[in-house]
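[1] sequence and predicted structure, then a few things I'm wondering about:
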Amino acid sequence: MTPADTPIALGADHAGVGLKTVLRDALRAAGHPVLDLGTDDEESVDYPDFARAVCAAVKEGLARFGVLVCGTGIGIAIAANRDPAIRCAVVHDVTSARLTRAHNDANVIAFGARLIGPEVALEALRTFLATPYEGGRHNRRVAKLSPDWIPPP
């Protein structure tokens, strides 16, 4: 499976299910394979469970990127970043989506369904997926995000 054929994993809690559905449908319409890991309705669920599922798919190579949605994006991003293989950022616009890929090599993006409209979220997601990691001067900083990094004496 080539990277372009590798699905994008999506997950959301009950507050984010509506926006997740909009993002999922747009990704599919654009020809992206999608791995929808739930939830599928507005019955109360725990966002860490969906963050864990999406992050496992990214870490195991079953998905090239992850997309998470909860009410603010904050809780689900915190849960995602508990996994040392994940670099997840909450984004609110195209600029933050572009910079988190270009400078942080983020592999998961989080949205707050109560804070961002679907149009802005769609454009931010398109930007996130299209932006390559710049590397170079950012490699040193991204390496310091690793749990294996030991600061010099």
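    Received the coordinates, thanks.
[2] drop to CA atoms for contacts and neighbour counts, all remaining ones
    Fine.
[3] and the helices in the chain, which stretches?
    Using DSSP state H, the helices found in the chain span residues 17-29, 47-59, 74-80, 94-102, 118-130, 137-143.
[4] and residue 151, which of these is closest to it?
    Among the helices of the chain, the nearest to residue 151 by CA to CA is helix 137-143 (10.9 Å).
[5] re the thing from before, looking at the helices of the chain, spot the one closest to residue 87.
    Closest among these, using CA to CA: helix 74-80, at 7.8 Å.
[6] structure two is appended below for comparative analysis:
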Amino acid sequence: MRIALASDHAAIELKALLAGWLHEQGHEVSDLGPHDGTSVDYPDYGYKLAAAIAAGEAERGIAICGSGIGISIAVNRNPACRAALVSEPLSAQLAREHNDANVIALGARLIGPEMAKACVTAFLSTEFGGDRHQRRVDKLSNPSL
């Protein structure tokens, strides 16, 4: 699977850990930055990740900042993205199954590496449930439905 990751400066270590782990599992990984601890603005990287998803450059995305909140808001500004902030695997699973989330957001200051991996595993291994959920997901990108 093609997976894009982006973060802010508070989350570069978790992003790098997840990128390496995903690569080891055979995924095609795009690290959209940043690549050092210089202070950056999370919206810039959230928008960059959203653009990659919208352009079809990645099938799924992982957005990470200190809390996960700010970067998830930035990603969700793009109508092609459905980003869900998760902190445990059940939320990641339900975000895929019910909401067809194509991006998860993680808070690097709130969860550890093993919980982050568990969330990513649930996110990547769960299929969208379709059926009754489809009309609701359609409304997320088109409120007039």
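    Happy to help now that I have it. Note that the structure is a prediction, hence the values are computed from the model and not measured.
[7] okay, the helices of the first structure in JSON lines with mean neighbour count and distance to residue 88 of the first structure next?
    Output for those, formatted as JSON lines (neighbours: other CA atoms under 10 Å; distance: least, CA to CA, whole Å):
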{"stretch": "helix 17-29", "mean neighbour count": "19", "distance to residue 88 of the first structure": "16"}
{"stretch": "helix 47-59", "mean neighbour count": "23", "distance to residue 88 of the first structure": "9"}
{"stretch": "helix 74-80", "mean neighbour count": "22", "distance to residue 88 of the first structure": "6"}
{"stretch": "helix 94-102", "mean neighbour count": "20", "distance to residue 88 of the first structure": "8"}
{"stretch": "helix 118-130", "mean neighbour count": "18", "distance to residue 88 of the first structure": "12"}
{"stretch": "helix 137-143", "mean neighbour count": "13", "distance to residue 88 of the first structure": "12"}
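[8] so which of those gets nearest residue 37 of the first structure?
    Using CA to CA, the nearest of these to residue 37 of the first structure is helix 47-59, at 6.9 Å.
[9] hmm, back to that, possible to save the helices of the first structure as TSV with distance to residue 111 of the first structure?
    Formatted as TSV, these follow (distance: least, CA to CA, whole Å):
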stretch	distance to residue 111 of the first structure
helix 17-29	9
helix 47-59	12
helix 74-80	8
helix 94-102	10
helix 118-130	7
helix 137-143	22
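[10] and the counterpart of residue 19 of the second structure in the first structure, what does it touch?
    In the first structure, residue 19 of the second structure lines up with residue 24, judged by TM-score structural alignment. Residues near residue 24 of the first structure by CA atoms under 8 Å, 6 or more residues apart in numbering: 10, 34, 36.
[11] could you do residue 92 of the second structure as well?
    Contact partners of residue 92 of the second structure, counting by CA under 8 Å, 6+ apart, are 84, 86, 104, 119, 120, 122, 123.
[12] out of the residues you listed, who's nearest residue 66 of the second structure?
    Using CA to CA, the contacts of residue 92 of the second structure come closest to residue 66 of the second structure at residue 86, 12.9 Å.
[13] residue contacts, the alignment partner in the first structure of that closest one?
    Using TM-score structural alignment as the criterion, residue 86 of the second structure maps onto residue 91 of the first structure. By CA under 8 Å, 6+ apart, the residues touching residue 91 of the first structure are 97, 109, 110, 111, 124.
[14] tabulate these (JSON lines), appending distance to residue 40 of the first structure.
    Shown next, in JSON lines, are those (distance: CA to CA, whole Å):
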{"residue": "97", "distance to residue 40 of the first structure": "25"}
{"residue": "109", "distance to residue 40 of the first structure": "19"}
{"residue": "110", "distance to residue 40 of the first structure": "17"}
{"residue": "111", "distance to residue 40 of the first structure": "17"}
{"residue": "124", "distance to residue 40 of the first structure": "23"}
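[15] residue 41 of the second structure -> the first structure?
    By TM-score structural alignment, residue 41 of the second structure lines up with residue 46 in the first structure.
[16] touching, that match and residue 11? I think so.
    No - in this structure, residue 46 of the first structure is not within contact of residue 11 by CA atoms under 8 Å, at 11.2 Å.
[17] the two: who's more crowded?
    residue 11 (31 against 14; other CA atoms under 10 Å).
[18] how near is the aligned residue in the second structure for residue 144 of the first structure to residue 73 of the second structure?
    In the second structure, the residue matched to residue 144 of the first structure (TM-score structural alignment) is residue 139. Distance, residue 139 of the second structure to residue 73 of the second structure, using CA to CA, to the nearest Å: 18 Å.
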